[in-house]
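*Asks:* I'd like to go over a predicted model; first the sequence, then the structure.
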Amino acid sequence: MKTVLVFGTFDNLHPGHRWFLKKASLYGDRLVAVVSRDAFVQDIKGYTPAQNEVTRITELEFSGLVDTAILADKTIRTYGVIRKIKPDAICLGHDQLSLLNDLQSWLAQSDEISLELYVLPPWKRRKFSSTKRNRVRNKVLDSPGICFR
C-alpha cells in the first residue's frame, strides 16, 4: 500500500483544498493530511486560523477526502510525522515552496527516509485561497464596523 502525505492548514476547507487533496490521492492508495498547529499558523503566516486545529482535523476526516488527518509535530521542522507515517510520497501545494526546500534539505541529511516529492499545480488560485480569504476576514474584523439602527 502506497501512502501519500500532505501538509497544510486547511482552514475553511474550500474547493481549492478539495482539488489538491483529490489530486494528491492519485499518487497512492492512502492519503494522510498533516494539519498545521494553530501556533504555527500564527507564527508563520501571521494570523490565527478561523477554525482551530481540532475543527480542521475533524472537517478533513469528515470530508472523506483523506484516510487520516493528524496534527503536525509539536516542534516545527522536526518531521517526526514523516518517521512515524513512513510515506512513499509527499505532495505539496504550489504555494509551499519554502516547505519543499526545507524538506529537500532534511531528506538529504536522512539516510533512513526515501520518498518522492511532488509539487501540485494551483487550481483557480485567484478564487480559492485561504490566505486571500483570511486577509479579507481580518480587515473586516479589524475595521470599526457599521452600526445599523
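*Replies:* Right, received. Where do you want to start? Predicted model only: the values in this text are computed from it and were never measured.

*Asks:* contacts, neighbours, all on C-alpha from now
*Replies:* Noted.

*Asks:* for K74, which non-adjacent residue is closest in space?
*Replies:* Nearest-residue entry for K74: R37, 7.9 Å, with adjacent residues in sequence omitted and distances by C-alpha to C-alpha, 6 or more residues apart in numbering.

*Asks:* here's the one I want to compare it with:
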Amino acid sequence: MKTVITYGTFDLLHTGHVNLLRRARKLGDRLIVGVTTDSYDQSRGKLNVMESLEERMENVRKTGLADLIIKEELEGQKIHDIRKYGADVFVIGSDWSGKFDYLREYCEVVYLERTKGVSSTDLRSARNPIVYMGIAGYGRIAGRFLRESKYVSNIEITAVFGRNKEKARRFAESHALLEYYTEYEQFLDRVHAVYIAVPHHL
C-alpha cells in the first residue's frame, strides 16, 4: 500500500484545496492530511486564519478524500509523521517549491501546481474589505509597525505623514508606500485609519 501525506491550514476550504487533495490522493492508495493547529500557525506568524481547527478539520473530512486527518502542532513534525505512518510520498503546493527538499531523505517529494485564480487570501478579502491605513511618524516604531502589519489580512499601509518632507519621502520610498504628506488633513482624507507612531508627548 502506497501512502501519501500532505499538510496545510485549509482555511476557508475552496476548490484549490480540493483539487490539490484529489491529485494527491491519486498518487497512492491512502492519503493522510495534516491540518495546522492555531498555536502552530501563530508561532510561524500566520495570524489571519479565520476558521477554528475543528472547522478546518471537518471541512477536510467532508471532502471524502482523506483516509486519516491529523493535527500539525510543531516544527519538525513532518519527519516524525512520515516515519510513524510509513509515508511514501510527501505532497505540497508548488508555491513551496524547494522548501521541503530535505524530506527526500525519507520519502518522495512532489510539488503540485496550485489552482489558478483562487486562494484563501482572496476569499478573506472578499469577506472583509481592505482597510487602507496611514502612519503618522517615520521613526523606528513606524518601521516596526509596518513590518508587523504584513501578517494581518485586509490591512494595507499606503501613506505616511510627517512634518519633515524629506524624511517622509525617504520613509515612503524605503517601505514602498504610495504617498507621503506634510499636511495632516490632506493625509487623513486619503486613508481609513491611522496608526500614531510618534512619541506620546507629541
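*Replies:* Sure thing, it's come through. Every value quoted in this text rests on a predicted model; they were computed, and no experiment measured them.

*Asks:* relative to D11 of the second structure, how far out is the residue most central in space within the second structure?
*Replies:* Nearest to the geometric centre of the second structure sits K46, at 5.3 Å (C-alpha atoms, centre = their mean). Relative to D11 of the second structure, K46 of the second structure is positioned 11 Å away (C-alpha to C-alpha, to the nearest Å).

*Asks:* again, but for K71 of the second structure
*Replies:* To D11 of the second structure, K71 of the second structure is 14 Å away according to C-alpha to C-alpha.

*Asks:* same check on Y40 of the second structure?
*Replies:* 14 Å.

*Asks:* who has more neighbours out of these two?
*Replies:* Taking Y40 of the second structure and D11 together and counting by other C-alpha atoms under 10 Å, D11 has the greater number of neighbours (25 against 16).

*Asks:* would the more buried one count as being in a helix?
*Replies:* No - D11 of the second structure: not assigned to a helix; according to DSSP: H, G, I helix; E, B strand; the rest coil it is coil.

*Asks:* I figured it hits R56, correct?
*Replies:* Yes - the pair formed by D11 of the second structure and R56 meets the contact definition of C-alpha atoms under 8 Å, at 6.1 Å.

*Asks:* show me where the first structure has its strands.
*Replies:* Listed in chain order, the strands found in the first structure under DSSP state E are 3-8, 30-35, 68-71, 89-92, 116-119.

*Asks:* turn those strands into JSON lines, including mean neighbour count.
*Replies:* Shown next, in JSON lines, are the strands of the first structure (neighbours: other C-alpha atoms under 10 Å):
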{"stretch": "strand 3-8", "mean neighbour count": "22"}
{"stretch": "strand 30-35", "mean neighbour count": "22"}
{"stretch": "strand 68-71", "mean neighbour count": "19"}
{"stretch": "strand 89-92", "mean neighbour count": "22"}
{"stretch": "strand 116-119", "mean neighbour count": "14"}
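
*Asks:* out of these, nearest to P144 of the first structure?
*Replies:* Between P144 of the first structure and these, the tightest spacing by C-alpha to C-alpha is seen for strand 3-8, at 31.4 Å.

*Asks:* with the second structure overlaid, how far apart is that closest one on average?
*Replies:* Superposed on the second structure, strand 3-8 of the first structure shows a mean distance to its aligned partners of 0.5 Å (mean C-alpha distance after the TM-score superposition for the first structure).

*Asks:* what lies in contact with that strand?
*Replies:* The contact list for strand 3-8 of the first structure, computed with C-alpha atoms under 8 Å, 6 or more residues apart in numbering, reads 24-25, 27-36, 86-92.

*Asks:* mind listing the helices for the first structure?
*Replies:* 15-25, 38-45, 53-63, 80-85, 97-108, 130-142 (DSSP state H).

*Asks:* which one of those lies nearest to K124 of the first structure?
*Replies:* Across the helices of the first structure, the minimum distance to K124 of the first structure, taken as C-alpha to C-alpha, is reached by helix 15-25, at 7.2 Å.
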